[in-house]
Every structure is written in structure tokens, then in C-alpha cells.
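Novice: Turn this into a model:
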Amino acid sequence: MSLLVTCPSGQYGTRCETCGHCENRFCEKTTGVCLRGCAPGYRMPKCREGCNAGTFGVKCQSTCFNCKRGSTCDHVTGRCPTGCIPGWRGDNCTLECPNNTYGACTPCGLCAEDDPCNIGTGHCPRGCKFGWTGPTCKTGWLIFGAAGAVILVIVAVVIGGAVYNVRKLKRRYQNSYVEFAERCNRLYEL
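Specialist: Modelled structure (predicted):
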């Protein structure tokens, strides 16, 4: 005697097992095979297993290969749990960083001969341009230039003020001397 079992939607088989991660939760009522394919991140036939390592998304057709520390991306979203290896960016680490950047797309410093810096460390292969220092050639005269300009302005104001005061005093004493001489001459004439 065969017992006919009718399972609710989203279940299959004689024990009414739950369908896998089927698109719209539809699976064949006796075998559990997903009729409309799998939800993103799962693979056929029953959509119970996630995509193979390095693949993700709809039908596991998207690839990811730039995750940091050799980790694999999330089989549904493609996001790298540990971030991207140097030179790559974005949620799925699929966007290459622009030229002359390193790490997580940080701009390089001023490398000698306009060399690109090391994509992982930011270090310049032949050192820094003249006037620049540091492991990534980002410390230099520009940093000290602003402070130097302020000091230069202060010195110029002080020197300018001193010159102005000396000239003012000189004129004042010259005028006083002339007045003194004129008074002496008037007294002498008397």
C-alpha cells in the first residue's frame, strides 16, 4: 500500500523535507530539484550547497580572487571578509586601484625618477625625489614649507617695522637738531 503524501509549498518527498535555496522556494515535489534554479550563491541541482570557493552569485558564475590573506569571498555577495589584497578595492575586490597608488589605493609619495611605488608597501624603488624623505616619500619641504613661510613673514614684518622706526626716529631727531640750531642762531643774532 502506497501512501500519497502532499507536502506544503517549499517542501518535498515522503517526509516533506525543506527545499534547498531554490529561487522563489519552488522545488520538484518528489526529488527536491529546484525548478527555477537556485537563489544567488547556491548551486544545482537541489541548491543546498554554496558556490565553490572563488565563485559567487547567480548560478555561481561570478568569480572573486583578490581577497586578503588567501580568504575566499562570500558565496552569496562576493564580499571579501578580510578585505582586498594590495592594489584592489571595492566590496568584491574587483576594482583595480589607479596607477601610482598602493595598499587600499593610497596615493604614492614622490618617488625618484617618477617611479611607481611598491603596490604593497608604498616604498619607492630608487628612493625619493630631492627634498622628500620617509619610507613612502611623503615627508618633505612641502610639510616644512608652510611653517617656513609663516616664519619668513614674521621675520619680514619685524625687520620692516624696525626699519620704519629707525627712519621715523632719524627724521624726528633731524628735525629737533634743525630747530635747536635755528634757536641758537636767533640767540646769537640778539
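
Novice: make it CA atoms for all contacts and neighbour counts henceforth
Specialist: OK.

Novice: Phe56 and Arg172: what is the separation?
Specialist: Phe56 sits 89 Å away from Arg172, going by CA to CA, to the nearest Å.

Novice: Between those two, point out the one with more neighbours.
Specialist: More neighbours surround Phe56 than the other of Phe56 and Arg172, with 26 against 11 (other CA atoms under 10 Å).

Novice: wait, that one sits on Glu49?
Specialist: No. Using CA atoms under 8 Å, Phe56 is not in contact with Glu49, being 11.8 Å away.

Novice: Now do the shared contacts for the two.
Specialist: By the contact definition CA atoms under 8 Å, 6 or more residues apart in numbering, Phe56 and Glu49 are jointly contacted by Tyr42.

Novice: one more, for comparison:
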Amino acid sequence: RHRRKFVITGFVFGSLYLLMNYAQKKLREWQEREAKKFFEMTRKKQHFESTERTCNQTILSLSKIVSESVFGILNTEEIVLKLQDNPDNKLALWEQMKIMIFTRICVLVYALSILQVTLRVQLNIIGGYLYRDSVHEEEPLIDSELQAKYLSLCHHFVGQGIEDLVKQIEKAVKRVVEPVSLKKKVTLQEIEQMFWSIQTI
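Specialist: Below you'll find the predicted structure:
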């Protein structure tokens, strides 16, 4: 009778011991999985934040280049200097200035928007591939040469692309703004309407 109790007690304790071991093992596995998940999430977050920082810095530096390029192509200062001499073609210069100012504003809005969207997309795609390559020990999907080619699209836009954009927008601006007399007092609402009209051409 005592022996039977002893066997049952031994069985219960043995089962509890095995159960505890099993539970501890499962707990460790769960902790390892959670730690791995957390590490993965942290790594992803750090990678994303790093990409965003790079993106913001690149946009900032290229925005300055774009702005300088636009101001260089649409140089109103030259016209201002000519106007100071009170030339015979004063009216033509004012007309030119009017077109240039509207063109400059439109080009800056479009150019900086295009730059920002393009760069964000490009850098996030490259960043995604680089992250994938860092996690999986396989042949890299994107090498430095391909990255350079991909990003060269932005450099093309900052250079020749801006000049092309200026030409396109200037045509639209002329169609909308040229008929507006310099003597006409325009309201803010009318100016806004002109910008909308330029956009739809």
C-alpha cells in the first residue's frame, strides 16, 4: 500500500518535473523567438531611420542645387539691372520679368516636389534591398554600380532635367500670363487662378 503511494507520488513528481522542463524549454524558445523578433524590428527601425536621415540630408543638399540652378536659368537680377538704366525697351523687360517670376515659382514648386518624391522612392528601394542583403547571406541583389546608375537619374534631373522643365513650364506660363496687362491690378484670387491655369496646360 505504501509502496503504491510511493510509486504514484514518484510518478506525479516525475511528471511535474518533466512538465516543468518542457514548460521551461518552451518558455526559452518563446523568449528566444521574441528576442529575435524584437532584434529584427529594432534593426529594421534603425535601418529605416538611417535611410530617412540620408534621404532628408540628400534632399536638403540637392534642393539648394536645384534652387540655385533655377535662379541661374531664370535670372531676374539681370533684368533689374537693365531696368535701372531706364532703357527704351522698358516695357518688354517688364513683360519678360513677369513671365520669369511666374515661371520661377512654378519651376521651383514642380522641381522640388519631383526631386523629393523621386529621391525618397529611390533611396527607400535601395535601402530595402541593402537591408535584405544584410539579412540574407546570398548574392546581393543590388551592387554599388547599379546603385550609382539608379541615383544618377536624380543627378540628370538636377542638371539637364531642370533646363527641360523650365522650357516646358515657360511655354505654359506665357500662354496664361502674357495676355495679362502689366497695368491691370490683379487680386490674389486671380493670381491663384493663373497658377491653376498654368498647371492644367
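
Novice: And the TM-score between these chains?
Specialist: TM-score for the superposed chains, counting by TM-score structural alignment, normalised by the length of the first structure: 0.31, backed by 77 aligned residues with a CA RMSD of 3.6 Å.

Novice: Tell me, how many residues neighbour Tyr42 of the first structure?
Specialist: By other CA under 10 Å, 27 other residues sit near Tyr42 of the first structure.

Novice: scratch that, Trp88 of the first structure
Specialist: The local packing of Trp88 of the first structure (other CA under 10 Å) involves 23 other residues.

Novice: Next one: the spatially closest residue to it that is not a sequence neighbour from Val155 of the first structure, what distance?
Specialist: Of all residues not flanking Trp88 of the first structure in the chain, Glu96 sits nearest, at 4.6 Å (CA to CA, 6 or more residues apart in numbering). Note on Glu96 of the first structure: its distance to Val155 of the first structure, by CA to CA, is 49 Å.

Novice: next one: Thr55 of the first structure
Specialist: Look at Thr55 of the first structure and Val155 of the first structure: by CA to CA, they are 65 Å apart.

Novice: Between those two, point out the one with more neighbours.
Specialist: Neighbours per residue, other CA under 10 Å: of Thr55 of the first structure and Val155, the larger number sits with Thr55, 24 against 12.

Novice: That one against Ser62, yeah?
Specialist: Yes. With contacts counted by CA under 8 Å, Thr55 of the first structure reaches Ser62, the gap being 5.5 Å.

Novice: just checking, next helix/strand downstream of the helix or strand hosting Arg175 of the second structure?
Specialist: Per DSSP states H and E, Arg175 of the second structure falls inside helix 162-177. Where DSSP H and E defines the elements, the next helix or strand beyond helix 162-177 of the second structure is helix 188-200.

Novice: Quick check: buried residues in that next one?
Specialist: Met194, Phe195, Ile198 (16 or more other CA atoms under 10 Å).

Novice: repeat for stretch 62-73 of the second structure
Specialist: For stretch 62-73 of the second structure, a neighbour-count test (16+ other CA under 10 Å) marks Leu62, Ser63, Val66, Ser67, Ser69, Val70, Phe71 as buried.

Novice: Kindly present those residues as JSON lines, with separate columns for secondary structure and distance to Val135 of the second structure.
Specialist: Shown next, in JSON lines, are these (DSSP: H, G, I helix; E, B strand; the rest coil; distance: CA to CA, whole Å):
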{"residue": "Leu62", "secondary structure": "helix", "distance to Val135 of the second structure": "31"}
{"residue": "Ser63", "secondary structure": "helix", "distance to Val135 of the second structure": "33"}
{"residue": "Val66", "secondary structure": "helix", "distance to Val135 of the second structure": "36"}
{"residue": "Ser67", "secondary structure": "helix", "distance to Val135 of the second structure": "39"}
{"residue": "Ser69", "secondary structure": "helix", "distance to Val135 of the second structure": "40"}
{"residue": "Val70", "secondary structure": "helix", "distance to Val135 of the second structure": "42"}
{"residue": "Phe71", "secondary structure": "helix", "distance to Val135 of the second structure": "45"}
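
Novice: from those residues, which single one is nearest Thr103 of the second structure?
Specialist: Val70 (9.5 Å; CA to CA).

Novice: what's near enough to touch that closest one?
Specialist: By CA under 8 Å, 6+ apart, the neighbours of Val70 of the second structure are Arg104, Val107, Leu108, Ile162, Val166.

Novice: now swap in Glu17 of the first structure and tell me
Specialist: By CA under 8 Å, 6+ apart, the neighbours of Glu17 of the first structure are Gln11.

Novice: now the host helix or strand of Leu60 of the second structure against helix 162-177, angle please.
Specialist: For Leu60 of the second structure, the enclosing helix or strand under DSSP H and E is helix 2-73. Orientation check (axes from the mean of the first three to the mean of the last three CA atoms, to 10 degrees): helix 2-73 of the second structure against helix 162-177 gives 70 degrees.

Novice: Run the angle between the helix or strand just after helix 2-73 of the second structure and helix 2-73 for me.
Specialist: Of the helices and strands lying after helix 2-73 of the second structure in sequence (DSSP H and E), the nearest is helix 76-84. Counting by the same axes, to 10 degrees, helix 76-84 of the second structure lies at 30 degrees to helix 2-73.
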